[in-house]
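Visitor: missing the sequence, but the structure's below:
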């Protein structure tokens, strides 16, 4: 069963990968995921919050596949793999 700790680890991985890239292209992205992580940590029930976010971001396989195709075009391989890991957890949590 996927829980908020799995999501937290995936978010931390994305943050590390984006900031390790050393380009301004990923600074805003890293900052966004830091914000997502902080919001999740402030919630009383982080599991419920993660389920809500998962249903927003990846409500079904079709949306997931579209997002992954876009991410593959936009980001390099390392960043794409970390995003793919997070969104796989989202799709598992949403269903």
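Guide: Received it, and whenever you're ready, just let me know what you need. Since the model is a prediction, treat every value here as computed from it, not as a measurement.

Visitor: only C-alpha atoms from now on, for both contacts and neighbour counts.
Guide: Fine.

Visitor: which secondary structure element contains the residue nearest to the spatial centre of the chain?
Guide: In the chain, the centroid-proximal residue (Cα atoms, centre = their mean) is residue 86; its distance is 4.2 Å. Under the criterion DSSP states H and E, the helix or strand holding residue 86 is helix 77-94.

Visitor: circling back: wait, the residue nearest to the centre of the chain sits on residue 10?
Guide: Yes. Under the criterion of Cα atoms under 8 Å, residue 86 makes contact with residue 10 at 5.4 Å.

Visitor: this is the comparison structure:
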């Protein structure tokens, strides 16, 4: 089962990769940086992950739109 440590590690890898590719001021880096800071500050990180995932991607259409925005 995936827990908050796995999510945190994945976010760090995404941020590092984006920065290496020169995307320092990109929406992806900004958003993932904010999510990572909030995740690290949470008392119950697993619940935070669930709430955030549902908020960001309430359905397939929202997921597709978010993915397209990151690709720009």
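Guide: Received, thanks. Everything numeric in this text was worked out from a predicted model, so none of it was measured.

Visitor: contacts only, for the residue nearest to the centre of structure 1.
Guide: With Cα atoms under 8 Å, 6 or more residues apart in numbering as the criterion, the residues that contact residue 86 of structure 1 are 7, 10, 11.

Visitor: dump those to a markdown table, plus distance to residue 66 of structure 1, neighbour count and secondary structure.
Guide: As requested, the contacts of residue 86 of structure 1 are arranged in a markdown table below (distance: Cα to Cα, whole Å; neighbours: other Cα atoms under 10 Å; DSSP: H, G, I helix; E, B strand; the rest coil):
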| residue | distance to residue 66 of structure 1 | neighbour count | secondary structure |
| --- | --- | --- | --- |
| 7 | 21 | 24 | helix |
| 10 | 20 | 20 | helix |
| 11 | 20 | 21 | helix |
